[in-house]
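In: Sequence and predicted structure, then a few things I'm wondering about:
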Amino acid sequence: MEFKLKYITDDIKLSSYEDKLFKTEVVFDHHMLVWFISGETKIIQADKNYLFKSGDIFLIPRNQLAAIINYPKDGQPHKSVVMHLSTDRLREFYASLNVKTKISATQKIRSFDKHPLLESCLASLMPYFDVQEKFPENIASLKITEAISILRTIDKEIDNILANFEEPYKIDLAGFMEKNFMFNMPLEKFSYLSGRSLTTFKRDFSKIYNTTPQRWLTQKRLELAHYQLTQKNKKPVEVYLETGFENLSHFSFAFKKQFGISPTQLTITK
C-alpha cells in the first residue's frame, strides 16, 4: 500500500494512492473542496451514495458522517487536490458581507460537474507541489478566496453551507443513531454530532436502548450486513465496506459468531 500526502499549506494538499482501495470513515472539521485528477471515490452517507471520477469537483460539508472508499482506476493512482475551507477563513471572508442563510438540517455533498472556473483555479495549484520553496501564505489565501468566490458565483445556495457557523445542537438521539449506525466512528464523534457530551450521550443511549452503544452498534451493523447479503445480493467485500466493519476478517468473524455461518457460506447457499 502506498498512500502519499503532499501539503503546500495546511489547507491545500495533493493526495495519491496506488493500491487496490483505501477506506476511511470521517467527520471533517472543515468543508473540503476536492478535484479528482485520476481514480474513483465512492462516498457513502446515511441517505445517499456518491461515485466521483476523474475530473469531478465536489464539496463535502463539515460535520457530516461519511465512509469514503478511494480506488485507483485504469492503471492510474487515485489522485486529487484537496482544499480545506476552514471556519476561521470563512468567517473572515463573510465578515464584510450581509448574507442571510437558510440553515438546512442535512447539508448534502455538492457536485460541480467539472466546472471550468473551479477546475482552472484548482489546476493552477499543481505546479506548486513540484517546487521546493515554501508556498507563500498570501498566495494560498488568495487561491482559497478565489475558490470561495467561484463557488458563490456558480452555486446560489452555497452560502447556506459556507456561512453556517453553528455547532451541532442537541437532537433526537434515537433518530440520529438509527440513521448513522453504519459509520465506524469513535463514540466521541457520535456524541458531538448529536449535540451531547460523551457522558450525556452514554446516559441518554442507555435510557433509550437499555444496552451499551458498542453492543447496539455491532448488532445493527450485522443485521444490515445480513440484509445486504440475502436481499441485495451483495458480496461480502462490498458489505463490510458499507456497514462499518474495520476489515473483511473482522466482519467474517463477527458475522459467523452472530449467525452461525460465514458471509461467504451464506452467499453460496442462497
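Out: That came in fine, so what should we check first?

In: going forward, measure contacts between C-alpha atoms and count neighbours the same way
Out: Noted.

In: in this protein, which spans are helices?
Out: 87-94, 116-123, 137-154, 159-162, 173-180, 187-193, 198-209, 213-230, 236-242, 248-259, 263-269 (DSSP state H).

In: Of all the ones you listed, which one is nearest residue 21?
Out: Residue 21 sits nearest to helix 236-242 of all these, at 10.5 Å, using Cα to Cα.

In: what about versus this one:
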Amino acid sequence: MEYQAKYITEDIKLSCYQDKFFKSDIIFDQHMLVWFLSGETKIVRTGGTQIFQKGDIFLIPRNQLATIINYPKDGFPHKTVVMHLTTGWLRNFYSKLDVRPAAIDSPGIRHYAHHPLLESCLSSLLPYFDMTSLPPDLANLKITEAVTILRSIDSTIDNILANFEEPGKIDLVDYMEKNFMFNMPLEKFSYLTGRSLTTFKRDFKKVFSSTPQRWLTRKRLELAHYQFAEKKMKPIDVCYEVGFENLSHFSFAFKKHFGYAPSELLAGKG
C-alpha cells in the first residue's frame, strides 16, 4: 500500500492512499473532522453503512467502532484533510464557556455535505502542507475556527464535543450483539464496555458460555451467510464488512463452518 501523509501538526494532516483500497477496523480515540478531496470511503457501523465522496465533510465522534474502507475513484487517489479534535484541546476550549452537554448514548457520524463555511476553513489549510515554516499557533487558530463553525451550524454538536465522560460498565450482551463485526482487540471491547480485560473475559464466559474469539468467529460467519443468502453480496465485500482481514482465510473458515464455500452458496448449491 502506497500511503502518504503531510502534517501541519499531529492533529492536522493531508492523507493520501494510492492503492486499490485500504481497510481498517478502528476505534477513534479522538473526534475526527474529515474533508474529502478525492476517492471514496465506506464506513460500516452498527447502525448501517455510509459512503462518502469528493466534497463531503463529516465528523466521526470518538469511542465509536467502525470499519473503514478507503478506495481511489475515477483515476484519483483517496485523499482527505483530517483534523483531530482532541479531548485535551476541547477541554481547554469549553473551559471558557458555560456549556452543559446532554447525554447521547451512541452519537452517529455528522455529515455536513458541501458546507461553504467548513469547506472554506479546511481548504485554507492546503497551502500550509507544502510549507516548511508555519505561522506560530496556526493549528490552534484553524481548529478554533473549525469548532466555532461547527457550533454555529449544528445546534447539538456541543453534546458530542463537550462530553468528556469515559465509557462506563454497560450491558455486555447488548453491546457485543451490536458490535461483533468489528475486528478489534479484546482490550478495546473490554474498555468500551467499561471492564478490565480479566473482567470482560469472565463476564463473557458467564453470559455466552463461550470464549470471546469462538463466539466472535461464529457470529461473523453467520452474518456472512446471511449477506450471501439474502443480499447476494460479493465475497470480497462480505469478508471485510463482517470482520475478517483476509479473503482466503475467510473462505476457508466459512467452508469449515458450513461445509460449503461462499461461491457454492451464491450459486445455489449450499
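Out: Noted; the coordinates are in hand. None of these values were measured; they are calculated from a predicted model.

In: one step back: and the helices of the first structure as JSON lines, adding distance to residue 1 of the first structure?
Out: Listed next are these as JSON lines, based on distance: least, Cα to Cα, whole Å:
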{"stretch": "helix 87-94", "distance to residue 1 of the first structure": "33"}
{"stretch": "helix 116-123", "distance to residue 1 of the first structure": "26"}
{"stretch": "helix 137-154", "distance to residue 1 of the first structure": "31"}
{"stretch": "helix 159-162", "distance to residue 1 of the first structure": "35"}
{"stretch": "helix 173-180", "distance to residue 1 of the first structure": "29"}
{"stretch": "helix 187-193", "distance to residue 1 of the first structure": "28"}
{"stretch": "helix 198-209", "distance to residue 1 of the first structure": "35"}
{"stretch": "helix 213-230", "distance to residue 1 of the first structure": "27"}
{"stretch": "helix 236-242", "distance to residue 1 of the first structure": "17"}
{"stretch": "helix 248-259", "distance to residue 1 of the first structure": "17"}
{"stretch": "helix 263-269", "distance to residue 1 of the first structure": "25"}
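
In: and the nearest residue in space to residue 58 of the second structure that is not next to it in sequence, how many neighbours does it have?
Out: Nearest residue to residue 58 of the second structure, sequence neighbours excluded (Cα to Cα, 6 or more residues apart in numbering): residue 111, at 4.3 Å. By the measure other Cα atoms under 10 Å, the count of residues near residue 111 of the second structure is 15.

In: try residue 48 of the first structure
Out: 10.

In: that older thread, the residue nearest to residue 58 of the second structure pairs with which position in the first structure?
Out: Alignment note: residue 111 of the second structure maps to residue 111 in the first structure; criterion TM-score structural alignment.

In: who's in contact with that match?
Out: The contact partners of residue 111 of the first structure, taken as Cα atoms under 8 Å, 6 or more residues apart in numbering, are 56-59.

In: so how far does stretch 196-215 of the first structure reach from one end to the other?
Out: 20 Å (Cα to Cα, to the nearest Å).

In: Which positions within stretch 262-270 of the second structure qualify as buried?
Out: Residues of stretch 262-270 of the second structure classed as buried: 262, 266 (neighbour count, 16 or more other Cα atoms under 10 Å).
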